[in-house]
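Asks: One predicted model, sequence on top.
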Amino acid sequence: MTIPKNTVCLWFDGTALEAAQFYAATFADSAVGAVQLAPADYPSGRQGDVLTVCFTVLGMACLGLNGGPVFPQTEAFSFQVATDDQAETDRLWQAIVDNGGQASACGWCKDRWGVSWQITPRALTEALADPDRAAARRAFEAMMQMGKIDIAAIDAARRG
């Protein structure tokens, strides 16, 4: 087993394998790798319980640690996923929200494990970087009114 130089470690309360399997089924270039069982009892589990799960999300190396309820997920960490079109934006947003997740504002949502996701169409990123600062402002103001990002509405706002 090759261990990556840098890995994102996500803390779960006993559900790391379930989360990794969902991510692998939902996102391209994602997979579940090694599952390590606890060699002895620990504060939040027993010998033989799933302790860690190696997985990738969109090619990014991650480790799910079943550390217990002490450190819940917060919006201070999120995955930002650049989508190519409205269909991809809708599919990923719905996969997260419709499977026990929660919608939020400006393209953010949270999965059922509390991990935050920014489902961000490339069209939004381009609109916010528009050298015409008035167009960028209109796109930004439109985004601020949205939950899931509506690319057509962003494009319309950008055009004025």
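Replies: Noted; the coordinates are in hand.
Asks: okay, CA-based contacts and neighbour counts for the rest of this
Replies: Will do.
Asks: can you map out the helices along the chain?
Replies: Along the chain, the stretches classed as helices by DSSP state H are 16-26, 86-97, 122-128, 133-143, 151-159.
Asks: can you put these in TSV and add distance to K5?
Replies: As requested, the helices of the chain are arranged in TSV below (distance: least, Cα to Cα, whole Å):
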stretch	distance to K5
helix 16-26	20
helix 86-97	28
helix 122-128	29
helix 133-143	36
helix 151-159	36
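Asks: Save those as JSON lines, and put in mean neighbour count too.
Replies: JSON lines is the format used below for those (neighbours: other Cα atoms under 10 Å):
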{"stretch": "helix 16-26", "mean neighbour count": "19"}
{"stretch": "helix 86-97", "mean neighbour count": "17"}
{"stretch": "helix 122-128", "mean neighbour count": "18"}
{"stretch": "helix 133-143", "mean neighbour count": "19"}
{"stretch": "helix 151-159", "mean neighbour count": "17"}
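Asks: try this one side by side with the last:
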Amino acid sequence: MAKNTICLWYDRQAEEAARFYSTVFPDSDVKSVQRAPSDYPSGKAGDVLVVHFTVAGIPCMGLNGGPAFKQSEAFSFQIATEDQDETDRYWNAIVDNGGSESACGWCKDKWGVNWQITPRALTEALGAGGEEAKRAFEAMMEMGKIDVAKIEAARRG
């Protein structure tokens, strides 16, 4: 077991979410599913309590804690992509599976978890600094899903 694990709170869909992530992102899988050994106030014996999984190599634990807490943009997975095809593949997988689009490369999956699908071209452009970074940033501010060709065009001026 990893020394540090991200814990994500779900109402009751931790296993469904973990299995979805394992089909979308490389180096992702479901490690274990722990079930309630007996009935408890909001569930019964056999209900999924905790799911241990990885997302792009990052150890996670999904906790089926009930409806008390919701996901927010205060936490997101940031997935670096190599090109437009990879960006499209991850973005579309999340959005087309009941998720929603947001701005500047962000989207939300159907369980409320936020994702930043970030092409390396954008990261490199912003890291260049100066006018080049400013142009790329201004282009990004107009986007939902990041368009690599537009970022590269903005870099060139």
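Replies: Here it is on my side, so go on. Bear in mind that the values here come from a model prediction, so they are computed numbers and not experimental data.
Asks: about what we covered before: what about the helices of structure 1, which gets the closest to R46 of structure 1?
Replies: helix 16-26 (15.1 Å; Cα to Cα).
Asks: tell me the angle of that closest one relative to helix 86-97?
Replies: Between helix 16-26 of structure 1 and helix 86-97, the angle formed by their directions is 160 degrees, by axes from the mean of the first three to the mean of the last three Cα atoms, to 10 degrees.
Asks: which part of structure 2 lines up with helix 16-26 of structure 1?
Replies: Taken onto structure 2 by TM-score structural alignment, helix 16-26 of structure 1 occupies residues 14-24 there.
Asks: Against Q21 of structure 1, how distant is the counterpart of W91 of structure 2 in structure 1?
Replies: If you follow W91 of structure 2 across to structure 1 using TM-score structural alignment, you land on W93. Distance of W93 of structure 1 to Q21 of structure 1, given as Cα to Cα, to the nearest Å: 17 Å.
Asks: With G48 of structure 1 instead?
Replies: For G48 of structure 1, the distance to Q21 of structure 1 (Cα to Cα) stands at 19 Å.
Asks: again with Q145 of structure 1
Replies: Counting by Cα to Cα, the gap between Q145 of structure 1 and Q21 of structure 1 amounts to 33 Å.
Asks: ok, now L124 of structure 1?
Replies: Computed with Cα to Cα, the distance linking L124 of structure 1 and Q21 of structure 1 is 29 Å.
Asks: likewise F55 of structure 1?
Replies: 9 Å.
Asks: if you skip the residues just before and after it, what's nearest to P26 of structure 2?
Replies: Take P26 of structure 2 and drop its neighbours on the chain: the residue closest to it by Cα to Cα, 6 or more residues apart in numbering is A56, 5.7 Å away.
Asks: Pretty sure V30 is one of the things the one you found touches, is it not?
Replies: No: in this structure A56 of structure 2 lies outside contact range of V30 using Cα atoms under 8 Å: 11.7 Å.
Asks: who's more crowded, the two?
Replies: Regarding A56 of structure 2 and V30, a neighbour count based on other Cα atoms under 10 Å identifies V30 as having more, with 21 against 17.
Asks: ok, the closest residue in space to that one that isn't next to it in sequence to G105 of structure 2 distance?
Replies: Counting by Cα to Cα, 6+ apart, V30 of structure 2 lies nearest to F53, which is 4.2 Å off, once chain neighbours are set aside. In this structure, F53 of structure 2 and G105 of structure 2 are separated by 24 Å, where distance is defined by Cα to Cα.
Asks: With E138 of structure 2 instead?
Replies: For E138 of structure 2, the distance to G105 of structure 2 (Cα to Cα) stands at 13 Å.
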